[in-house]
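Enquirer: pasting a predicted model and its sequence here:
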Amino acid sequence: RIEWCRARARAHRWQEECLLLAEEMTRVQAYFSYQAGRWEQLSKDPPLINVVSIDDEQVDREDLQSIINGKRAYTLRQADIQRTMLKFCQSKWIGLSEKLLTMEGRDARVMVERQ
């Protein structure tokens, strides 16, 4: 009887770990997607913080445009990095979430003894 209780506790821990891992995978992908969108949004209107020369004189238009283009390139590169990481996770985790949420054909979200 004690062995049965221990086995049941192990099954619950394993079941919980599968649920947590599936949720973590979902959140990681959502995070990368959010970050890519955030960087893309920044590329449309890059912040112009600290775009003043050392002498506190305004930067001329050509230099300002060059700075804006550089910031835009940086933000688009960051967005691309986030999208690449999202695609990598998606390609490596194909079908894994479904496997984590089914345990021998049963729904992993339902406690072990109720199945």
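Expert: Good, I have the coordinates.
Enquirer: can we go C-alpha only for contacts and neighbour counts from here?
Expert: OK.
Enquirer: got the buried residues for stretch 62-69?
Expert: By neighbour count on 16 or more other C-alpha atoms under 10 Å, the buried set for stretch 62-69 is 67-68.
Enquirer: distance from the chain centre to that stretch, please.
Expert: Here stretch 62-69 is found 31 Å from its chain centre; the criterion is C-alpha atoms, centre = their mean, to the nearest Å.
Enquirer: what about versus this one:
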Amino acid sequence: MSAPAQRDPGLQPERTSLAWRRTLLALVVVDLLIWRSWAHDVGAASGGGADLSGVSVLTAMAATMVLAGCVWVRGHELRRGTAEAPAVLVRCAAAAVVALAGSTVAALALAR
């Protein structure tokens, strides 16, 4: 058997890395909007709503940190070679995005 041929990736790894970074930037923007909503709830002294908004803030922050770790790992993998992303990395990123979406919906529902 012969060794598999090396393929020329062109700019694909760079485009992939930029796409992961854009996703992270979008999540940071959503985090900031959730923080703003929470700060408004705390400033209005709305009681239980502020506590639930705080849970949304913590969930969003944790999801963004997980995705930031995924972006960092994937960036290093792309610099080393052209291998596809490991399934666990994609699953972690997807879970982080779903968690952030849930916390965004919760923050919107709690906004008055």
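Expert: Structure received. A quick note: this is a predicted structure, and the numbers were derived from the prediction, not measured.
Enquirer: quick check: TM-score for this pair?
Expert: Once superposed, chain against chain, the TM-score is 0.46 (TM-score structural alignment, normalised by the length of the second structure); 73 aligned residues with a C-alpha RMSD of 3.0 Å.
Enquirer: all helices of the second structure, in order?
Expert: Listed in chain order, the helices of the second structure (DSSP state H) span 12-43, 48-80, 87-110.
Enquirer: list the contacts of the last one.
Expert: In other words, helix 87-110 of the second structure. Contacts to helix 87-110 of the second structure, defined as C-alpha atoms under 8 Å, 6 or more residues apart in numbering, come from residues 27, 30, 34, 37-38, 49, 52-53, 56-57, 59-60, 63-64, 66-67, 70, 74.
Enquirer: most tightly surrounded among the helices of the second structure?
Expert: helix 48-80 (a mean of 19; mean count of other C-alpha atoms under 10 Å).
Enquirer: what's that one packed up against?
Expert: For helix 48-80 of the second structure, the packing partners by 3 or more C-alpha pairs under 8 Å, 6 or more residues apart in numbering; DSSP states H and E come out as helix 12-43, helix 87-110.
Enquirer: what angle sits between it and helix 12-43?
Expert: Interaxial angle of helix 48-80 of the second structure relative to helix 12-43 (axes from the mean of the first three to the mean of the last three C-alpha atoms, to 10 degrees): 170 degrees.
Enquirer: and the angle from helix 48-80 of the second structure to helix 87-110?
Expert: Using the same axes, to 10 degrees: helix 48-80 of the second structure against helix 87-110 is 150 degrees.
Enquirer: chain center to helix 48-80 of the second structure: distance?
Expert: Relative to its parent chain, helix 48-80 of the second structure has a centroid offset of 5 Å by C-alpha atoms, centre = their mean.
Enquirer: tell me what the longest helix along the first structure is packed against?
Expert: The helix that spans the most residues within the first structure, counting by DSSP H, is helix 2-44. Counting contacts by 3+ C-alpha pairs under 8 Å, 6+ apart, helix 2-44 of the first structure packs against helix 61-92, helix 96-101.
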